[in-house]
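> fold the following, please.
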Amino acid sequence: MTENHLEPQDKSRRVFIKNAAVAAAAFTIVPRFVLGGKGYTAPSDKLIVAGVGAGGKGQSDIANFYKSGKAEIGFLCDVDDRRAAKSVASFPKAKYYKDWRKLFDKEAKNIDAVSVSTPDHNHAVIALAAMQHGKHVYVQKPMTHDIYEARMLTEAAKKYKVVTQMGNQGSSNDGTRQLAEWYDAGVIGDVHTVYCWTDRPVWPQGIPWPTTKADIPKELDWDLWLGTAPEKNYVDKLVPFNWRGWWDYGTGALGDMGCHLVEAPFRVLGLQYAKDVQASVGSVYVDEFKRGVFPDSCPPSSHVTLTFPKTKKTKGDIILHWMDGGIQPERPEELGANEKFGDDGNGILFIGTKGKMMASTYSENPLLLPTSRTNEVHVKQTIARVPGQANGHYAQWVEGCLAGYGKKELSSPFELAGPLTEALLMANLAVRGNDLKGGHIKMLWDNQNMKITNFDDVNQYVKREYRQGWSLRA
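Okay, the predicted model is just below:
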């Protein structure tokens, strides 16, 4: 019998059932592979990211999160409209804020994760506030400006159970894992000395603070850019890049490149916290005979020596040399005359009891010395590689956030990035000690209490005083 031959009450019942079925279908959760084919990510399964610091490195960070295919850029925030312009154009649907505090106050419920790519001095306050809102965080290197801040963020990640990653993308490269596998297999014996070097700074350092006040660009909120730093007049060419050479905002060459170059020794040797540090710095001359001292600015070059105590992967203490400003270690005798030592002014050299190995920036191009050994020595792969390597560093964090705290392994979570950052900032204590007449001593570190025990003058830099109105509260 067709529908046309139903009795009125039966026909009404059939129409009701049909309509109810259609309505029910509208509320059915359909698997995402059905909706969008293989590899499709449903909007509900995407990570909503807020990018605080949308220009420069922040711009590329945000773009790389989006390229993962599993993140949506929901919000953008920058104190400088000029710097944010490209990201705003690339993500027109993202809501734009100038003040990250207003962003968090108004939009926290709509955000899953926060990327922080501001000058170093504001990393900690933004990242901690995000974690206190329960948001996962990605923070550009160095993780923080001060040792105290690094310790606070490391502890906060555990307390708030959020997924964290520092922006030293080389930690996801194959190179650092290859170095670890060679070392674990005993190819170069027991490492006792490491050298890391860079051609940085490539910005002005070792200079006095400019005395000429400049007009603040109308697109820039200078007070908000200063954030935790002391009140100062705006000066030309500080923004967007040259702030790196000033202690109030940046952490010098160590902060810029240390997280890329020292990461491999930390991973390969299982390093944690250093126990002592000493440094010498390059001189600045204001005339032919007089040495200039400009304590506001990082020095033009430095050589820092850190001592790390024995670990599960070493037979004794490890001496790590950091060199910047063009200073390099002695060229290994195993290296051929025409072979490059590192790359473009940057490199890493491990010295063991049975041999040496080296790598370039981001742990790329790992080599055994002499280099002919690289293709002759074969060891079993024991460490999983990160798909996409450097670009995979971003996708790894996105996927970790979607999976939840503790569900996926990351290359540079705060539990690893925190101690690495602290070591670099401890090195800066010794660098700054030269301006305080402490350059001639080996500074002894009390890790539990976060202080130098034999030269108290530098402890003021372990935890700096924030400008009034700014604080770091656990």
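
> from here on, contacts and neighbour counts on C-alpha atoms
Noted.

> all helices for the chain, in order.
Using DSSP state H, the helices of the chain run over residues 8-26, 32-36, 57-67, 81-90, 100-107, 123-132, 147-160, 174-184, 222-226, 252-261, 263-269, 373-376, 389-403, 414-433.

> what comes into contact with stretch 106-120?
With CA atoms under 8 Å, 6 or more residues apart in numbering as the test, stretch 106-120 has contacts from 47-54, 57-58, 61-62, 74, 123, 126-127, 130, 133, 135-145, 243-244, 249-251, 401.

> got a ChimeraX select line for the buried ones in those residues?
Restricted to buried positions by 16 or more other CA atoms under 10 Å, the ChimeraX selection for the contacts of stretch 106-120 reads:
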select :47,48,49,50,51,52,53,54,58,61,62,74,123,126,127,130,133,135,136,137,138,139,140,141,142,143,144,145,243,244,249,250,251,401
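
> next, the structure of the following sequence, for comparison with the previous one:
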Amino acid sequence: MSDRNAKQAGNTRRDFIKTTFMAAAGFMIVPRHVLGGKGFTAPSDKLMIAAVGAGGKGQSDIANFYKSGKSEIAFLCDVDDARAAITVKNFPKAKYYKDWREMYEKEHKNFDAVSISTPDHTHAVATMAAMQIGKHVYVQKPMTHDIYEARMLTEAAKKYKVVTQMGNQGASNDGTRQLKEWYDAGIIGDVHTVYCWTNRPIWPQGIPWPDQKSEIPKELDWNLWLGTAPEKNYVDKLVPFNWRGWWDYGTGALGDMGCHLVEAPFRVLDLSYVKDVQATVGTVFIDAMKQGYFPDSCPPSSHATLTFPKTTKTQGEITLHWMDGGIQPERPKELGANELFGDGKNGTLFIGTKGKMMASTYGANARLLPLSMNQEVKIKQTLERVPGQSNGHYAQWVEAAIAGYGKKEVSSPFEIAGPLTEALLMANLAIRGYDIQETKASGKVDYPGRFIKYLWDNENMKVTNFNAVNQFVKREYRQGWSLGV
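Next up, the predicted model:
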């Protein structure tokens, strides 16, 4: 994008937000089905959804909203016509756009809510703009690419009074609630340590950015796909999936699976913001004299250790271990030699003063250890279950949006999803800082980040003892793009 076009794009978005709020004051601040005030019955009880991202995960998200029976897919938007083709065919009445900014500007009177299923680096801008025009939002995990973005979206959800949900569908699973009921009943005592692990990445990581420029597919608008990210040449196989392994666009294994695996500890232990974090990472072997360090790419494996302050649910601080790249914690001695640890590839393990419990991906298949306890322990159900569980995660948001802000509960609103996302991105700070050396004001080069425990100032959103990684708390957007705050 040229400087002139970039400037025009930025001005267009700012003017759009400004004029939307000024025009028909009150009309666009709340969804159209609640405009009549208390007791008003809308002509239609269906939620009109505009979908940003219609292929891949967007395709399945849209299908799940439609299955709820209480929504209509009014508009579709995708930068890749080829990826969006199936959804466009399935919803022929939905008008199709390439640029969500154009769709918001032209159609904002004709939809109530937005579903955002795009690469991580564009979640925040599309979500913020939707909330600023009074639209309810469902955004895929992780909620944002950066810590600053997560904090801003969390605050904006309260300000604009819209119904929000992050797409970590395990938050609506029975297993997560079963874990909480066991813990609240004191079955495993006081939890002090948690392990979460995954076999991800299952895409390339720990590699250099390709030197060879590739031809952009004719169906893809590469400039729009880049969005907030720096200007770069298109490279083969980056789209539609391998972007996850590059820091400019994705958030690595933590971004992909962290919201699914760490959500249960957050809910069970009432966790919030991180106190400190440290990490070790795997490296690529090049030759006997050198190991690969490729700062553009997430590492092939990592182990991050996060400390959370004491909560109302614990007697002291909680240590949470995150492991990816196939790394797993030591098998609990209570688990039989042929009994599955987690689900084999992913899992969450709670260690308490009186016992242990674990779950699979999405908090599913909750189990006490040893497994024989699951037949012996019987407690009263205290938490309401979400009908349909993970599929119900979508219907739950649709129904809450129809009811209006504050009327119905959702499993992963931004007030919960924001701090969860920030914790994961905080771990990524330690992972990204692993090979960075910090130069002090005196000119002295300090130790690299691998030797550091990163101390977090939550109020000011910064690491206090290793300034070099604070550049990743809030990244600079490409010219023409803004979070609008």
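
> can you put the helices of the first structure in JSON lines and add distance to Gly206 of the first structure?
Output for the helices of the first structure, formatted as JSON lines (distance: least, CA to CA, whole Å):
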{"stretch": "helix 8-26", "distance to Gly206 of the first structure": "66"}
{"stretch": "helix 32-36", "distance to Gly206 of the first structure": "57"}
{"stretch": "helix 57-67", "distance to Gly206 of the first structure": "25"}
{"stretch": "helix 81-90", "distance to Gly206 of the first structure": "27"}
{"stretch": "helix 100-107", "distance to Gly206 of the first structure": "32"}
{"stretch": "helix 123-132", "distance to Gly206 of the first structure": "24"}
{"stretch": "helix 147-160", "distance to Gly206 of the first structure": "23"}
{"stretch": "helix 174-184", "distance to Gly206 of the first structure": "33"}
{"stretch": "helix 222-226", "distance to Gly206 of the first structure": "21"}
{"stretch": "helix 252-261", "distance to Gly206 of the first structure": "11"}
{"stretch": "helix 263-269", "distance to Gly206 of the first structure": "27"}
{"stretch": "helix 373-376", "distance to Gly206 of the first structure": "40"}
{"stretch": "helix 389-403", "distance to Gly206 of the first structure": "33"}
{"stretch": "helix 414-433", "distance to Gly206 of the first structure": "12"}
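
> how much space separates the most centrally placed residue in the second structure from Ser71 of the second structure?
When CA atoms, centre = their mean is applied to the second structure, the residue found nearest the centroid is Pro142 (1.0 Å). Here Pro142 of the second structure is placed at a distance of 24 Å from Ser71 of the second structure (CA to CA, to the nearest Å).

> cool, and Val114 of the second structure?
11 Å.

> repeat for Ala427 of the second structure
Look at Ala427 of the second structure and Ser71 of the second structure: by CA to CA, they are 37 Å apart.

> who has more neighbours out of these two?
Between Ala427 of the second structure and Ser71, counting by other CA atoms under 10 Å, Ala427 is the more crowded of the two (25 against 22).

> for the more buried one, give me its contacts.
By CA under 8 Å, 6+ apart, Ala427 of the second structure lies in contact with Val277, Gln278, Ala279, Ala304, Thr305, Leu306.

> alignment lookup: it to the first structure.
Alignment note: Ala427 of the second structure maps to Ala427 in the first structure; criterion TM-score structural alignment.

> distance of its match relative to Met357 of the first structure?
24 Å.

> likewise Tyr96 of the first structure?
47 Å.

> number of residues surrounding the nearest residue to Cys196 of the first structure once chain neighbours are set aside?
Using CA to CA, 6 or more residues apart in numbering and skipping the chain neighbours, the partner closest in space to Cys196 of the first structure is Ile348 (4.6 Å). Ile348 of the first structure sits with 28 neighbouring residues when counted by other CA under 10 Å.

> I'd guessed Ile348 of the first structure sits against Arg331; true?
No - using CA atoms under 8 Å, Ile348 of the first structure makes no contact with Arg331, being 11.8 Å away.

> my guess is Leu320 of the second structure meets Thr193, correct?
Yes - counting by CA under 8 Å, Leu320 of the second structure touches Thr193, with 5.8 Å between them.

> neighbour-wise, which of those two wins?
Applying other CA under 10 Å to Leu320 of the second structure and Thr193 shows that Leu320 carries more neighbours, namely 21 against 17.
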